[in-house]
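Asks: No sequence on hand, only this structure:
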């Protein structure tokens, strides 16, 4: 994989607001093959027992990987998730934002595989680890 950046943070945020306005998280960093998103947590993200819900973590991880992929291939709105595996490792802090650090592992002609590390802001222990695959329409 070459390391050229196709979309910077500002272009990414503008693209997401236009093409995918329901996206979750705040785009903190974008580099070629990498993104960092931050999701502030409030009571709407909590499940019984006062922990951050699985769907909150999964949505954030999915968007983080989408951003990392677009940083590499450019604004391809129809890149879609085809496989998503999450391992919940530790209880997230309910009083801190969740951070999602996504990176690409392999880029083929039609499939891109990446991983996402999720952790509570300011903490080092992972709360979840994701490996996912995206299908990318043919690039022109």
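Replies: Right, received. Where do you want to start? None of these values were measured; they are calculated from a predicted model.

Asks: okay, CA-based contacts and neighbour counts for the rest of this
Replies: OK.

Asks: in the chain, which residue is closest to the centre?
Replies: residue 64 (1.3 Å; CA atoms, centre = their mean).

Asks: wait, doesn't it sit right on residue 39?
Replies: No: in this structure, residue 64 is not within contact of residue 39 by CA atoms under 8 Å, at 10.5 Å.

Asks: what about the residue nearest to the centre of the chain, which helix or strand?
Replies: Assigning secondary structure by DSSP states H and E places residue 64 in helix 54-73.

Asks: Buried residues of the helix or strand following that helix, list them for me.
Replies: Next helix or strand after helix 54-73 toward the C-terminus (DSSP H and E): strand 80-88. Neighbour-count burial for strand 80-88, counted by 16 or more other CA atoms under 10 Å, picks out 80, 81, 84, 86.

Asks: and here's the other structure:
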């Protein structure tokens, strides 16, 4: 399924990171682990800078760390395209793990499949390693809160 056409971002990657740092200071306490690195029309790229705290026994990045990256990809997309409302929430997130990932940078390329007034549907390819192989793929839905009037 192609990404939804004609979507224009309303926030940059830096603005998304600033908003996430303000709304969720616990996310990156002790480092810069999860971040938006690019926002583009119809999507974004997010990164997990995985270190030893993200590893499970056997030295591979844990499923919960990759799941969090997928969720942050959706959050960065909804913030950057629907507007800077930190109250947007995950409605659904399904993930398939395909191969192991080792510590280091892990990127998620997120596409908005449908952006409506109350919901945003997205998918994200999570890639790692020197060849950028897909280690996981997720699809999800975010709820967009109604616009508040002053």
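Replies: In hand now; what should we look at? Here the structure is a predicted model, which means the values were calculated and not measured.

Asks: Checking residue 101 of structure 1 next. Helix, strand or coil?
Replies: Secondary structure assignment for residue 101 of structure 1 (DSSP: H, G, I helix; E, B strand; the rest coil): strand.

Asks: quick one on the thing from earlier: just flag the most distant two among the buried residues of strand 80-88 of structure 1.
Replies: 80 and 86 (16.9 Å; CA to CA).

Asks: tell me what the helix holding residue 64 of structure 1 is packed against?
Replies: Counting contacts by 3 or more CA pairs under 8 Å, 6 or more residues apart in numbering; DSSP states H and E, helix 54-73 of structure 1 packs against helix 9-19, strand 26-31, strand 34-39, strand 98-107, strand 111-120, strand 126-135.

Asks: can we see that at 6 Å?
Replies: Under the contact criterion of 3 or more CA pairs under 6 Å, 6 or more residues apart in numbering; DSSP states H and E, helix 54-73 of structure 1 touches strand 98-107.

Asks: residue range for the strand it packs on in structure 2?
Replies: On the basis of TM-score structural alignment, strand 98-107 of structure 1 is assigned to residues 106-115 in structure 2.

Asks: Show me how far the matching stretch is from its chain's centre.
Replies: 7 Å (CA atoms, centre = their mean, to the nearest Å).

Asks: coming back round to it: who's in contact with the residue nearest to the centre of structure 1?
Replies: Counting by CA atoms under 6 Å, 6 or more residues apart in numbering, residue 64 of structure 1 touches residue 102.

Asks: Now do the same for it: its match in structure 2.
Replies: Checking TM-score structural alignment: residue 64 of structure 1 goes with residue 73.

Asks: count of residues packed around residue 40 of structure 2?
Replies: 19 (other CA atoms under 10 Å).

Asks: re earlier: quick one: average offset of the match of strand 98-107 of structure 1 versus structure 1, please.
Replies: Following the fit onto structure 1, the mean deviation recorded for stretch 106-115 of structure 2 is 0.9 Å by mean CA distance after the TM-score superposition for structure 1.

Asks: ok, residues contacting that stretch?
Replies: By CA under 6 Å, 6+ apart, stretch 106-115 of structure 2 touches 3-4, 42-48, 73, 120-128.

Asks: 7 Å - rerun?
Replies: 2-4, 42-49, 70, 73, 120-128 (CA atoms under 7 Å, 6 or more residues apart in numbering).

Asks: Please apply the same query to stretch 74-93 of structure 2.
Replies: 8-12, 16, 23, 36, 43-44, 120, 122, 138-145.

Asks: what's the span of it from first residue to last?
Replies: Using CA to CA, to the nearest Å, one end of stretch 74-93 of structure 2 lies 9 Å from the other.
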